[in-house]
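Student: Next come a sequence and a model predicted from it.
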Amino acid sequence: MGLKKFQIVFDNPWSTYYSGQPVTGRLLLTVDSPKKIRGIVIHFKGEAAVEWSETETRSKPSTPAGTGNEGGATTASSGSVQNVTVNYSSHEQYFENKFNLLGGSSGEIEMPAGELCYPFATHLPPNLPSSFEGEHGHIRYTVKAKLDRPWKFDQEAKAAFTVISPLDLNTHQTAKEPVRKEVSKHFGFCCWSSGPLTMTLSLPVSGYVPGQEIPITVDVENNSDVPIREVKCTLRKLLTFTVTNPNKSTKKDNINIGELVLGPVEPHGTSSWTQMLKVPPLPPSNLNNCSIIDLDYDLKVKAKSSKWHRDLQTTTPIILGTIPLISYQPPVVPAGEKPPGEVNGENPNVPAGTGISPAGYNVPPPAMEVLQAPGNTGWNMPPSDPNAESQPNVPSQGPSLYPDLSPPTFSESMFGPKNIKDAGDNQYTQGNLEYAPRYPVFNFENK
């Protein structure tokens, strides 16, 4: 139909919002000549999905004599089996909002030629889980615009945005607690036994935020005759995916995020290290309000000995939040080190409503006609709700509660983009279908 551009652009350049915030943006179109359409529909959706496939071995059903394969009948009792692929899945929907941005379901209207801009907005519910993209499941928030054309295939534009559910470490008692874990073991064979190997893990607190460095202290006292090759400290992401179809089942994934390698420790020797492990852009712990994806973090420390001896290890939970502990002052990052989240000299911005905005943030592109349908079309802010316009842009647990806290930047997940095309999309769906959620990253340089 001569549609040169059909694009969704969020007013927030990082497409990142806290739950409870308004989401605003514009639908940009370039049309070469006036066109008849039924209308333009905007569809917001927030949902979680989990799926995986497994190959199961099952007995083949019995085949009556004379009707089976050539050469004789095949029965289940003969021991014949077959491999069957079983698809497991589960789904949760958190919110959905669909409205006409232009026109309606009946009749036709004329869309003028030129560069067009139609603003849209919606309010996010207050208790949404944070965006997440994983191998076996996701929590995803999208908006799709559909251009309804009579007697022709509909054109679609799609975009994803990030939602952050705040986790304030200052309100989490466990996050404030220091860690000290001591484990030991004896090496021996039959009648022989050596002295103990003792390892102690210490952390100042249990809760951290992306961009922060975890000061890991490990003390090893090796009173045995066995050398310790290395001590490995690994920050891990612990995932549990739950499905309900065709029956309830779970799948667990442990993913290494970062590690330190210390050592060695000689027999009858002692060593002590304090090393920093920086937390990359990651979603907060727990994924509250999602019942089919569970997310935790831990720190695993393993002292690796000779091949024929079992390793000594310990783990401790780590809580990742979106607001750092005010009572804990992290070690100073040396001046001149690139702040976390900074890419090619660009400093990623904060979501709308946090008080920080770049130049031109709300300035529409030049030479573009901004059109708004009469009334409240395209705006999900019902006039009957007296609180709709007065809802705070920053959630009650957001950074605004701590005026002395520098706002975070927002950086893409360390695991990179995922394809967001789903069963509801078609070959006419436009937009950037490779998407990586962004998470708050704090800069503790020279604090």
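Tutor: Ah, there it is. Residues are numbered from 1 along each chain as shown.
Student: alpha carbons only for contacts and neighbour counts from here, please
Tutor: Fine.
Student: Just the buried positions in the host helix or strand of residue 198, please.
Tutor: Residue 198 belongs to strand 192-203 when assigned by DSSP states H and E. Across strand 192-203, burial judged by 16 or more other Cα atoms under 10 Å covers 195-203.
Student: Quick check: residue 143 touching residue 42?
Tutor: Yes: in this structure, residue 143 is within contact of residue 42 by Cα atoms under 8 Å, at 6.9 Å.
Student: Between the two, point out the one with more neighbours.
Tutor: Neighbours were counted for residue 143 and for residue 42 using other Cα atoms under 10 Å; residue 42 has more, 22 against 18.
Student: Mind checking what secondary structure the closest residue in space to that one that isn't next to it in sequence has?
Tutor: Using Cα to Cα, 6 or more residues apart in numbering and skipping the chain neighbours, the partner closest in space to residue 42 is residue 145 (4.6 Å). Of the three states, residue 145 takes strand under DSSP: H, G, I helix; E, B strand; the rest coil.
Student: dropping in the other structure now:
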Amino acid sequence: MSCHAAFPTIGKLKTFTITLDNPEGVYSPYDDVKGHVKVELKDKMKMRGIRLHFYGGAEVEWKELKKVGDQTYTEYYRANETYLNFEMVLFGKASGQGGDNPTLPAGSYTYPFRHRLPGPLPSSFESYAGKIRYWIKGTIDKPWKFNHTTKKVFTVADKLDLNDRPGTRKASRGEDEINLCCLWCKSGPISCKFELDRSGYVPGESIPIKAEIINHSNRRMWRSRAELHMFCVVPVGPAYQLEIPLKIIIGTIPLRESVPPRQGPSQSHLHQERAQAFAPSTSQPTPTYAESTFGKVNIKDVDDTEYTKGDTDYAPMYAYYNEGSTAESATGDKETSAPPQ
């Protein structure tokens, strides 16, 4: 995976490139992040040094409208944590180090690097209210001039092996009922029973649902649907809803007996080279990698300037096991409306 900094032809710097040995840029805690930085100069350049900054951290920010009496105001909430903060000198001096500034002659230079991630680390995540993000920033620190910087973002994906979690093989069941209205207009109940064959799944697996819905009321059911977090029966009319939540665990390594090995899809946004890190046994299927369904976000931070090159948009990559099918109901429809009863 390469991060190419396209600099103007006017000036001394022609190329400033960060390349990761891992083409997907996906790592687990305690992995070595390896790669190289390429610098190409058309003329000699005086500098304090060439450095890499490895950073990982979380930030959250949101606002809420508050009301006190007749007054309405906005309250802001912010917090941050740092998980990784390390500087590596590739050439010259470290930040704040004294002494003479070296000069790098014209030519092409390649600087290999390796840094072991600490652990444990939370997985990469991007949302409107917060983020967990990891990146490498290369800097050519020039005295009394604007620095050249280039940025590469990588994904940290922690492992969750369903085989090591108790209860993931157990079936999960739930049932409930609801009566519509009350007193003299009370009708018979709408009841629902449903179950899952187990409690642990990985992204890409189908979740088969067995459900029984009985409508003893005099109201028509508008529809029944299954969602990732609940199964609902919704009758016609306001404020009548039956919900039955079941807890499941979404892991990164599937149960050994649940998913047979098979070839993953060939879509351009899925990747397979990183598979072995999430499949410790040869009997395990190998995952592909897919970008987060939330899509890419702009990753420019407050410290980045117009001179910061490299990655500008990014989406975390997550392990995905393709079964070659999409989730469907028993009738083959993704959602069905129940007939009147």
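Tutor: Here it is on my side, so go on. The model shown is predicted, which means the values in this text are computed figures rather than measured ones.
Student: matching residues in the second structure for the strand holding residue 198 of the first structure?
Tutor: Aligned using TM-score structural alignment, strand 192-203 of the first structure spans residues 185-196 in the second structure.
Student: now the strands for the stretch 1-150 of the first structure?
Tutor: Ranges of strands in the stretch 1-150 of the first structure, per DSSP state E, counting those that start in this stretch, are 3-10, 16-18, 22-31, 35-37, 39-59, 81-103, 109-111, 114-123, 132-133, 137-148.
Student: any residues touching the last one, and which ones?
Tutor: The reference is to strand 137-148 of the first structure. 8, 27, 37-51, 129-133, 154-163, 241, 293 (Cα atoms under 8 Å, 6 or more residues apart in numbering).
Student: For burial, what's the neighbour tally of the residue in the second structure that residue 438 of the first structure lines up against?
Tutor: The alignment partner of residue 438 of the first structure in the second structure, by TM-score structural alignment, is residue 317. By other Cα under 10 Å, the residues close to residue 317 of the second structure number 25.
Student: Once you drop chain neighbours, what's closest to residue 317 of the second structure?
Tutor: Spatial nearest neighbour of residue 317 of the second structure, chain neighbours left out: residue 291 (4.5 Å); criterion: Cα to Cα, 6+ apart.
Student: Please apply the same query to residue 160 of the first structure.
Tutor: residue 142 (4.2 Å).
Student: The residue mapped onto residue 209 of the second structure from the first structure: what's it in contact with?
Tutor: Aligning on TM-score structural alignment places residue 209 of the second structure opposite residue 216 in the first structure. Contact analysis of residue 216 of the first structure by Cα under 8 Å, 6+ apart lists 201-203, 273-277.
Student: Okay, now stretch 306-323 of the first structure: how far is its last residue from its first?
Tutor: 42 Å (Cα to Cα, to the nearest Å).
Student: So for that stretch, what gets flagged as buried?
Tutor: Buried positions in stretch 306-323 of the first structure, judged by neighbour count with 16+ other Cα under 10 Å: 312-314, 316-323.
Student: Out of the residues you listed, list just those in helices.
Tutor: Of these, none are assigned to helices by DSSP state H.
Student: and of those residues, the nearest to residue 117 of the first structure?
Tutor: Taking Cα to Cα as the measure, residue 117 of the first structure lies nearest residue 322 of these, at 34.3 Å.
Student: and the gap between the nearest residue to residue 173 of the second structure once chain neighbours are set aside and residue 178 of the second structure?
Tutor: In space, and not counting its chain neighbours, residue 173 of the second structure is closest to residue 195: 4.2 Å by Cα to Cα, 6+ apart. From residue 195 of the second structure across to residue 178 of the second structure, the span is 18 Å (Cα to Cα).
Student: Count the residues that sit near the residue nearest to residue 160 of the first structure.
Tutor: Neighbours of residue 142 of the first structure (other Cα under 10 Å): 16.
Student: Now compare the contacts of residue 216 of the first structure with the second structure and keep only the conserved ones.
Tutor: Among the contacts of residue 216 of the first structure, the ones still in contact in the second structure (both residues aligned by TM-score structural alignment, their matches' Cα atoms under 8 Å) are 201-203.
Student: and these as CSV, adding distance to residue 400 of the first structure?
Tutor: Formatted as CSV, those follow (distance: Cα to Cα, whole Å):
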residue, distance to residue 400 of the first structure
201, 35
202, 32
203, 28
